[in-house]
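S.K.: quick one: sequence plus predicted model below, questions after.
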Amino acid sequence: MTTELASSDRPSEITVAHMREDWLPLSENWLHSLLTHLPDGVKNRVVCERALNLDKFPVDSIHVTMTSRWLRSLAFRRGLGKFVRRYARADVLRSISPHIMHSHFGQSGWESVAIARRLRVPHIVSFYGYDVNLPDREDRWRRRYREMFDQASAVLCEGPHMMEQIIAHGARREQMRLFRLGIALDRFPYRPRTWARQEPLRVLIAGRFVEKKGMPYAIDALARIASRIPLEIHLVGDAYENAASQAEKLRITEAIERGGLADRVVSHGMIPYGSLIELAYRCHVFVSPSVRAADGDTEGGAPVAIAEMAASGMPIVSTTHCDIPYAVGGSDNAMLAPERDADALADLLLKLVENPGSWRPMLDRARAHVENNYEIIKQGGHLAQIYREVISSQPKTDNG
């Protein structure tokens, strides 16, 4: 028979296997921050196929599954790859003996279903953005997500819009948990921006060069106001090697040329996270006009950078895309335009520069919202509590 775990059977210290194909792309600094701010009672074990950027994102314990040349060669053989990767992950997980598995991104969640079931380990899946609408872009993920939702103990998401999207793909409402990504506020001291009319308005635009970031709309909006105020535009990011991202990079370049902004744009390319923060404190306004891409790709929730920049004391000009209104705490805390509307973005920017005295109350509200909802220590404790609740709710097999 099965019974609920008695309190004496609940571990005082829990071991979590964090499942991620690559640890860790530069754009996922927020995931490293979350893991390193979990409370002392949580032992993190990162399980991945490839280790990247360990100098920037160190962890206490990392297990790379595909270190063997023999395994890597088998993984590339037709029809064998899926089974070889699962075998390698299962072998590592047996050695770790985790109390719970936490898959980061929906794809990792599906890859971990069979292993979690075989090892009888509770399994949490977190969604973060581009994974949310995979079933809308590729039919195979409809079946895969349904299989994953049938097995997962809990599914975490960043906001109510993302939650409804995931439920529409087959998740059960009772297995959903709202969980905001945390921000290390000590890295973002509150320095509310001010702007004097005689100086250039320094605008920050940052993100990967993909359609959902909406960067051409930001450039077009700034071109509309360039004749009225001096501008200094700082563009941070670059394209992936794939054709779609390269095409977006071309659209961004064309928008700069079309708007006559070549001499006002400073292109920084990809820069370290610390350098981005330093640059942010030299800028007045953060523009992040996310959109739904033609292929259905979305932010899912909201870019973490929006909450980070709001925490620093920078006005946010963005859109009503996905969970951005929820992330900023509503239109009183940020300037929000409809998606793909450069004219509306330009109007919001003009409203800011024509009323610089109105910035401080908005910035104070935005900072308070971030402190109340995103503080990393608090969110780390919240995640640890979710782990313990899920472990406690698992039935225990009684062979007596």
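M.R.: It's in.
S.K.: C-alpha from now on. contacts and neighbour counts both.
M.R.: Noted.
S.K.: residue 207: what's it in contact with?
M.R.: 213, 236-238 (C-alpha atoms under 8 Å, 6 or more residues apart in numbering).
S.K.: and it, how close does it get to residue 54?
M.R.: 21 Å (C-alpha to C-alpha, to the nearest Å).
S.K.: residue 39 too?
M.R.: Note on residue 39: its distance to residue 54, by C-alpha to C-alpha, is 22 Å.
S.K.: compare these two and say which is more crowded by neighbours.
M.R.: Neighbour count, other C-alpha atoms under 10 Å: between residue 39 and residue 54, residue 39 has more, with 17 against 12.
S.K.: what residues are up against the more buried one?
M.R.: Contacts of residue 39 by C-alpha under 8 Å, 6+ apart are 377, 380-381, 384.
S.K.: find the nearest non-adjacent residue to residue 288, please.
M.R.: Nearest residue to residue 288 in three dimensions, chain neighbours excluded: residue 318, at 4.9 Å (C-alpha to C-alpha, 6 or more residues apart in numbering).
S.K.: show me the helices in the stretch 101-250 of the chain, by range?
M.R.: With DSSP state H, counting those that start in this stretch, the ranges of helices along the stretch 101-250 of the chain come out as 106-119, 134-137, 140-151, 160-168, 215-225, 243-258.
S.K.: one more structure, for comparison:
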Amino acid sequence: MTERPVVVHFFGTYLPASEVWVHRQLTALQRYEPLVLARRLERVAEFLLPRPPVAEGRGWRGRAGRRVLGVAPRQLAAARTAGARLVHAHFGPVGRRAMALARRLRVPLVVSFYGRDLFAHPRGTTGLRRAYRQLFRCAALLLVEGPAAAARLVELGAPPERVRVHRLGLDPAAYPFRPRRRAPDEPLRVLLACRFTAKKGLPYAFVALARVAAEGLPLAIEVVGDAGADPAERRLAERLRTFVAQRGLTPHVRWLGFQSAAGLRAAMDRAHVLLHPSVRTPVDGEGGHPVVLTEAAACGLGLIATDHGDIPQLVVPGESGWLCPERDVTALVTALRQAATEPERLAAYGVGARRRVEHLYDLRRATWDPVYDAVLGACSSTATALS
């Protein structure tokens, strides 16, 4: 069997609970073998790869090597030993650090942007333009999840010809589809699934749920996710729990915390709708396309989301879900009410969402393989022309 060319995947942390979808993309590769290099490793035993991931190392030799080489010596050695043909960095700031590795290996660099890295900087857009200036010159290709993110990347100074939309997909066959219909004597089963960050819009979700509950609509709410180590996330978690208690929602809410992929899938199986009201914030800016929306759509859940980032690529009003303006609690209430009282609409939206997943997000047709083929082919053509 011919060995597959190796692509280095460069991360800050591999693999936080909120980014387990990365493993799905890595294991779907058909013609290339991934080698993960990261500053820090987490949950590695849960997400096995053909080659073991390599962390930076914290000894004085590693620190000295990074100052001299711009990259951890043990990671550079691992990439060279593997004969890496390309470096793929995940998130813009990580791409900046990956430039040194790509330069030392003399291989092309691909960078994926996922949302926050297109907006978050103490000096805003001006700061991001300066921070990414060199990266935009060095990277062979810049990947984003949809046209809104592509436009933002060009606004920051990226050459349009190097920006490509490449959606994060899944295998629809792995997500059994079931149309959702609420029985008259059944509560509306609502799922919220996200990390407790401000851009996820959780306060608006709970205000809407409280209003619907006050109208007498029975609810069963499950929350998958939690706060991380960030103090702001922990304060938000406390505020949400206090609000739930004050509004009498405690008997109707189950806080499940971070879950495995199987745990999240089980929660989706129990739910009628996924409520995901993302908002733009001064700190995080705009998010990308939440992968949990794609997973819920594949399963047949009703999607209640906001007109935010590239979410409208999946959630199309009147076809595949309810798309509400950001921070519009009244619109969220209307969507929840319709999901509970109009079973045919709920079922039809689930069918429409599944179709959009099959059309736009089928991983069997959207792996990173053709991206690498194109980059390496272009580099080979350039080298031949110059020889």
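M.R.: Ah, there it is. Everything numeric here is computed off the predicted structure, so don't read it as measured data.
S.K.: that older thread, which one of the contacts of residue 39 of the first structure is nearest to residue 115 of the first structure?
M.R.: The closest of the contacts of residue 39 of the first structure to residue 115 of the first structure turns out to be residue 384 (C-alpha to C-alpha; 22.2 Å).
S.K.: tell me which residue of the second structure matches up with that closest one.
M.R.: Matched by TM-score structural alignment, residue 384 of the first structure corresponds to residue 369 in the second structure.
S.K.: tally up the residues packed near that match, please.
M.R.: For residue 369 of the second structure, using other C-alpha under 10 Å, the count is 15.
S.K.: likewise for residue 343 of the first structure?
M.R.: 18.
S.K.: ok, it to residue 272 of the first structure distance?
M.R.: Going from residue 343 of the first structure to residue 272 of the first structure by C-alpha to C-alpha gives 32 Å.
S.K.: residue 107 of the first structure now?
M.R.: From residue 107 of the first structure over to residue 272 of the first structure (counting by C-alpha to C-alpha), the distance is 26 Å.
S.K.: with residue 178 of the first structure instead?
M.R.: The value you get for residue 178 of the first structure to residue 272 of the first structure, if C-alpha to C-alpha is used, is 29 Å.
S.K.: over to residue 234 of the first structure?
M.R.: 15 Å.
S.K.: the more surrounded of the two?
M.R.: For residue 234 of the first structure and residue 272, the more surrounded residue by other C-alpha under 10 Å is residue 234, and the numbers stand at 20 against 11.
S.K.: what's the more buried one aligned with over in the second structure?
M.R.: Using TM-score structural alignment, residue 234 of the first structure pairs with residue 222 in the second structure.
S.K.: surely that match and residue 256 touch.
M.R.: Yes: using C-alpha atoms under 8 Å, residue 222 of the second structure is in contact with residue 256, at 6.9 Å.
S.K.: ok, and the closest non-adjacent residue to the equivalent of residue 313 of the first structure over in the second structure?
M.R.: Using TM-score structural alignment, the partner of residue 313 of the first structure in the second structure is residue 300. Leaving aside its chain neighbours, residue 300 of the second structure sits nearest to residue 350 (4.4 Å; criterion: C-alpha to C-alpha, 6+ apart).
S.K.: that neighbour pairs with which position in the first structure?
M.R.: Matched to the first structure by TM-score structural alignment, residue 350 of the second structure sits across from residue 363.
S.K.: residue 294 of the first structure pairs with which position in the second structure?
M.R.: In the second structure, residue 294 of the first structure lands on residue 282 (TM-score structural alignment).
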